[in-house]
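[1] how would this look folded up:
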Amino acid sequence: MFTLVRTERFEQEIKKSRFLAQAAPAGSEEEARRFIAEHSMPDAGHNCWALRVGDVYRFSDDGEPGGTAGRPILQAIEGQELDRVAVVVSRWFGGILLGAGGLVRAYGGTAASCLKAAEREPIIAYATLSVACAFADEARIRSALGGFPGTRVETTGFTPDGVQLHVTLPRDRADAFIRLAADISRGQAVVEPAGE
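    As a prediction, this is how the structure comes out:
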């Protein structure tokens, strides 16, 4: 799955109606709804939108016939394997009726074109581990973490025998790190999940 790097805009005219799509990354439903509210155009006839944040998805046809705007926008998001994204498509009516099929193509197509042009980045799932190790092993464990891009490590405390570390790294590398920490410490380091 991917998310957007920054806000993107795309505008087109279809049978004299003007369509403006605006899309942005959103870390939560509240952030997505705030983006939609701030980027809905007050002078547009319709501001149809969709959002997807993990398992949460919502959409609105904003007065267009049911299923002709919000659902196609959501399908554009899902069709491009995007998550944590909000899209609002504003329409200014140009005097020519598009019909249900035309509206589906116009809203979905405008959203898809906007999303296709947007810079995206992969969504990386992280694991957080608690590591208790001897003072003598700390430097070697920290050094080994340099081989795991995207990793953060901080000291969270000390014990009579060593140090407590908090390690955040890509989830798909967690097992490899646990094995490495065991090798470095000769099986003495204690590595436990500390949350996601």
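[2] when you work out contacts or count neighbours from here on, use the C-alpha atoms and nothing else.
    Fine.
[3] where along this protein do the strands fall?
    Counting by DSSP state E, one finds strands in the chain at the ranges 2-4, 8-14, 17-25, 46-53, 56-60, 85-92, 120-122, 126-134, 152-159, 162-170, 190-195.
[4] one more to put side by side:
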Amino acid sequence: MSEKEFRIIYKGATGEIEEKKSRFIAHIAPVNSEEEAVQFINGKKKEFWDARHNCSAFVIGQNNEITRCNDDGEPAQTAGRPMLDVLLRENIHNCVVVVTRYFGGVLLGTGGLVRAYQAAVQEGLKNCQILSPKNGRECSITTDYNGYGKIEYVLREKNLPILNTDFGADVIISSVAPTEMVENINTIIADKTAGNAVITWDDEIKYDILNGQLLKF
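    Here you go, the predicted model:
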């Protein structure tokens, strides 16, 4: 995983661990604002009102402009901050996590608490669907039928998705490419089709591909 890789939660999940009879249940969800994160946290506190603690952490923004954490009654720096550290270390953005603890009667000590809360978050992340959006541009490629197979080959060779193909008087192929590949794709397709294909690029977006579908962020 690249240190600068931008990762987001596409589908949240829960994860649970047990440590010396205490249950630690992580609830993870995608959020786009501090207000959404606070609403999620308050909702989990209400849902799990009978738990000893509902500790929380969240990160908002492409560059982690907003980070917050709360120990919810646990000793300072033993819950919320360690949970936040996991999100930052994993390069997770726009995400909130609440770890619900049902006390099992055995004190874990500060080190034990840190390890348990971090392990709960890691367990929750394992169950989430995580995407790594990248900067790119959608394109529409218009070609004659002679050029269609050549362009299709180029796109597949470059691991670029074919989002749609419209067969009419000409063939119009829709795709998307990382921004850094745009000029290279222009050159290759022009060469393969003797300049007969017309490529139109849209403005830059942040995107990922899931099950052949284009997702924009």
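[5] one step back: comparing the strands of the first structure, which comes out most buried?
    Compared across those, strand 85-92 shows the largest average neighbour count, a mean of 29 (mean count of other C-alpha atoms under 10 Å).
[6] give the buried residues for stretch 97-110 of the first structure.
    With burial defined by 16 or more other C-alpha atoms under 10 Å, the residues of stretch 97-110 of the first structure counted as buried are 98, 103, 104, 105, 106, 107, 108, 109, 110.
[7] just how off-centre is that stretch within its chain?
    Its chain's C-alpha centre and that of stretch 97-110 of the first structure lie 27 Å apart, by C-alpha atoms, centre = their mean, to the nearest Å.
[8] report the longest helix in the first structure, please.
    In the first structure, ranked by residue count with DSSP state H as the criterion, the top helix is helix 99-117.
[9] from the centroid of the first structure, which residue is nearest?
    Nearest residue to the geometric centre of the first structure (C-alpha atoms, centre = their mean): residue 84, 3.4 Å.
[10] excluding covalently adjacent residues, which one is nearest to residue 60 of the second structure?
    Excluding the flanking residues, the one nearest residue 60 of the second structure by C-alpha to C-alpha, 6 or more residues apart in numbering is residue 94, at 4.4 Å.
[11] pull the contacting residues for that neighbour.
    Counting by C-alpha atoms under 8 Å, 6 or more residues apart in numbering, residue 94 of the second structure touches 8, 9, 30, 31, 32, 33, 58, 59, 60, 61, 62.
[12] now with 6 Å, please.
    Contacts for residue 94 of the second structure (C-alpha atoms under 6 Å, 6 or more residues apart in numbering) come out as 30, 31, 32, 59, 60, 61.
[13] counterpart of the third one in the first structure?
    So the one you mean is residue 32 of the second structure. Correspondence of residue 32 of the second structure to the first structure, assessed by TM-score structural alignment: residue 28.
[14] and the closest residue to its match other than its chain neighbours, how far from residue 114 of the first structure?
    Using C-alpha to C-alpha, 6+ apart and skipping the chain neighbours, the partner closest in space to residue 28 of the first structure is residue 53 (6.1 Å). For residue 53 of the first structure, the distance to residue 114 of the first structure equals 18 Å [C-alpha to C-alpha, to the nearest Å].
[15] ok so, going back, so how far is the longest helix of the first structure off the chain centroid?
    Centroid separation for helix 99-117 of the first structure versus its chain: 21 Å, with C-alpha atoms, centre = their mean.
[16] nothing else from me, thank you.
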